[in-house]
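In: give me a 3D structure for the following:
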Amino acid sequence: MGEEESRGRDTRERLLDAAGEIFAQRGFRAATVREISRRAGANVAAVNYYFGDKERLYAAVVKYTFSKAVEKYPPTLGLENSSSPVERLKAFIRSFLFRILDEGRPAWHGQLMMQEVAQPTAALDQLVDEAIRPLSNRLMGIVRDLLGADSNDEKVRLCTMSIIGQCVYFGHARSVITRLFSQTFGPVEIEHLADHVTCFSFAAMKGISSTGNPVSMG
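Out: Sure thing, here's the model as predicted:
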């Protein structure tokens, strides 16, 4: 990579980081290109040069944030395809929880993603199609393996959404959880949560009959 290309990539990443912080703090509408450029130490024209406009910069920031998280915590966590469905389920849940709760990531990463989910923009459509749907399909495949090949699509979807819902809850309700239970979210605690969500979800799926109703516990 040449020196000029390296400088260009550095400027682009500085803009993405600065924009992410400001979008997370102020929201898309209140954020200004001038403030973003100033924080990034770049010329105002750099946003148009690298991204075109504020809307496309925002979409790039959302994609950048998500891709950084997946790069650090891939859904397989290095497991082979031959691993058991339960092992693959646990790896998926662990990676999901670490992406949401990792205190080693910049705080604005989680803030921005939660903000985008709560108040979606056009950027979410692109993110769903390019990044979230493939992850969802992967989890649905694991769920289908656990439920059995005869399970209908609705049952697979509902179980998939239930697993995702458990994970997302810890991100959305983090500030409440810490106040209610003095819960911390370091690596050890996240591992413990991953074990719990995996066991809870696996037990629930084992308890579902072929008709979609829970098997009688009596």
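In: for the rest of this, base every contact and every neighbour count on C-alpha atoms.
Out: Will do.
In: how many neighbours does the closest residue to residue 48 other than its chain neighbours have?
Out: Take residue 48 and drop its neighbours on the chain: the residue closest to it by Cα to Cα, 6 or more residues apart in numbering is residue 54, 8.0 Å away. Using other Cα atoms under 10 Å as the criterion, residue 54 is surrounded by 18 other residues.
In: my read is that residue 54 contacts residue 34, right?
Out: No: with contacts defined as Cα atoms under 8 Å, residue 54 does not count as touching residue 34, sitting 10.4 Å away.
In: element containing the nearest residue to residue 42 once chain neighbours are set aside, please.
Out: Ranked by Cα to Cα, 6+ apart and with sequence neighbours excluded, the top spatial neighbour of residue 42 is residue 11, at 7.0 Å. With elements delineated by DSSP states H and E, residue 11 resides in helix 3-30, which encompasses its position.
In: give me the distance from that helix to the chain's centre.
Out: For helix 3-30, the gap between its own C-alpha mean and the chain's C-alpha mean amounts to 20 Å (Cα atoms, centre = their mean, to the nearest Å).
In: and that helix, what does it pack against?
Out: Contact analysis of helix 3-30 by 3 or more Cα pairs under 8 Å, 6 or more residues apart in numbering; DSSP states H and E lists helix 33-40, helix 54-72, helix 107-118 as its packing neighbours.
In: how about these, which one is nearest residue 97?
Out: For the helices and strands packed on helix 3-30, distance to residue 97 was read as Cα to Cα. The smallest value, 10.7 Å, belongs to helix 54-72.
In: now do that closest one against helix 107-118, angle only.
Out: Comparing the axes of helix 54-72 and helix 107-118 via axes from the mean of the first three to the mean of the last three Cα atoms, to 10 degrees yields an angle of 110 degrees.
In: and the contacts of helix 54-72?
Out: Contacts to helix 54-72, defined as Cα atoms under 8 Å, 6 or more residues apart in numbering, come from residues 16-17, 19-20, 23, 28, 33, 47-48, 51, 99, 109, 112-113, 122-124, 127.
In: do stretch 133-140 as well
Out: Judged by Cα under 8 Å, 6+ apart, the contacts made with stretch 133-140 from elsewhere in the structure are 75, 89, 92, 156-157, 160.
In: one more to line up against the first:
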Amino acid sequence: MTDDTRLGRRPRGRRDDGAATRLQILEVAGEVFAEKGVDRATGKEIAERAKANSAAVNYYYGGIDELYGEVLVEAHRRLVAYDVLAAVAKGEGRPEDKLRRLLGVVVKAIMGPKGSSWALRVLSREILAPSAMFHVLRERELLPKKQLLAGLVAEMLGLPADHPAVSRSCISIAAPFVVLLIGDRQVVTQMFPGLDRDEQAVDAMVEHLIRFSLGGIAAIAAAQPQG
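Out: This is a model prediction of the structure:
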């Protein structure tokens, strides 16, 4: 057995195998973190379930904490990719129409088939109990996407993107999505009847949140001092 094999490394010249192993570890880690949370997951279990060498987590990711950070980033990308949101936010049309499309993308991602994946469960755990790796998710996924939303809201309000009214409006728009993200499906539907996950219910939720958000933004804009 070579030194590379003992350390979980792939022989030189087999980069495809290494990339495949790295992706397999990430996929399995997402499932394990979704089941157990970051505190009870171990690199050994992840490597075993990924059918990789016991040192593979350290070799490919530098440790379980770094692996968890990558899982958080991948989870948010799978839920809704930045490129998709950016294409909407930076495309043509009125800001109201772009916000409508953007919110539709997010609602359907959370309430649609993606909502049953490990990605949503990992994010739900992290939001409820932020870990030491939350900063990775914040810097690489949350802040860039938040800036897209803030840009649209600022344009609709006629205010700078860093204005407190824009920040408050973004929180008001985002809050329902956080509830949908962290709420257990059965509990949410028991507490709020009619919030099923079929296509008709999802479309109704999209339309409601859009109307609610646009109405709120219009009210905030009307309340701004005229200067």
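In: kindly reformat the contacts of stretch 133-140 of structure 1 as TSV containing distance to residue 208 of structure 1 and secondary structure.
Out: Conversion of the contacts of stretch 133-140 of structure 1 to TSV gives the following (distance: Cα to Cα, whole Å; DSSP: H, G, I helix; E, B strand; the rest coil):
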residue	distance to residue 208 of structure 1	secondary structure
75	25	coil
89	17	helix
92	21	helix
156	11	helix
157	13	helix
160	13	helix
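In: ok, back up a step: ok, the residue nearest to residue 42 of structure 1 - how many residues close by?
Out: The burial count assigned to residue 11 of structure 1 is 20, neighbours taken as other Cα under 10 Å.
In: just to revisit the earlier point, mind putting the helices and strands packed on helix 3-30 of structure 1 in TSV, distance to residue 141 of structure 1 included?
Out: Converted to TSV, those look like this (distance: least, Cα to Cα, whole Å):
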stretch	distance to residue 141 of structure 1
helix 33-40	41
helix 54-72	19
helix 107-118	24
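In: among these, which comes closest to residue 84 of structure 1?
Out: Distance to residue 84 of structure 1, taken as Cα to Cα, is lowest for helix 54-72 among the helices and strands packed on helix 3-30 of structure 1, at 21.7 Å.
In: with structure 2 superposed, average distance for that closest one?
Out: Per the superposition on structure 2, helix 54-72 of structure 1 and its aligned residues are separated by 1.9 Å on average (mean Cα distance after the TM-score superposition for structure 1).
In: how distant is that helix from the center of its chain?
Out: Using Cα atoms, centre = their mean, we find the averaged C-alpha position of helix 54-72 of structure 1 to lie 11 Å away from the chain's own average C-alpha position.
In: what angle do helix 3-30 and that helix make with each other?
Out: If you take the same axes, to 10 degrees, helix 54-72 of structure 1 sits at 110 degrees to helix 3-30.
In: give me the angle between helix 54-72 of structure 1 and helix 33-40.
Out: Computed by the same axes, to 10 degrees, the angle between helix 54-72 of structure 1 and helix 33-40 is 40 degrees.
In: now do the buried residues in helix 54-72 of structure 1.
Out: When burial is assessed from 16 or more other Cα atoms under 10 Å, helix 54-72 of structure 1 yields the following buried residues: 54, 56-66, 69-70.
In: and if you look at stretch 170-189 of structure 1?
Out: Neighbour-count burial for stretch 170-189 of structure 1, with 16+ other Cα under 10 Å as criterion, is recorded at 170-172, 174, 185.
In: what about whatever residue of structure 1 lines up with residue 216 of structure 2, helix or strand, and which?
Out: Aligned by TM-score structural alignment, residue 216 of structure 2 pairs with residue 204 of structure 1. Under DSSP H and E, the secondary-structure element containing residue 204 of structure 1 is helix 187-206.
In: and residue 104 of structure 2, what pairs with it in structure 1?
Out: By TM-score structural alignment, residue 104 of structure 2 lines up with residue 94.
In: wait, its match sits on residue 191?
Out: Yes: here residue 94 of structure 1 reaches residue 191: they are 6.8 Å apart, a contact under Cα under 8 Å.
In: out of those two, which sits in the more crowded spot?
Out: Using other Cα under 10 Å as the criterion, residue 94 of structure 1 and residue 191 rank with residue 94 on top: 25 against 17.
In: what residues are up against the corresponding residue of structure 2 for residue 190 of structure 1?
Out: Aligned against structure 2 by TM-score structural alignment, residue 190 of structure 1 finds its counterpart in residue 202. Listed by Cα under 8 Å, 6+ apart, the contact set of residue 202 of structure 2 reads 107-108, 111-112, 195-196.
In: shared with structure 1, which of those?
Out: Of these, the contacts whose aligned counterparts also meet in structure 1 (both residues aligned by TM-score structural alignment, their matches' Cα atoms under 8 Å) are 107-108, 111.
In: sec struct for residue 82 of structure 1, please.
Out: For residue 82 of structure 1, the secondary structure call by DSSP: H, G, I helix; E, B strand; the rest coil comes out as coil.
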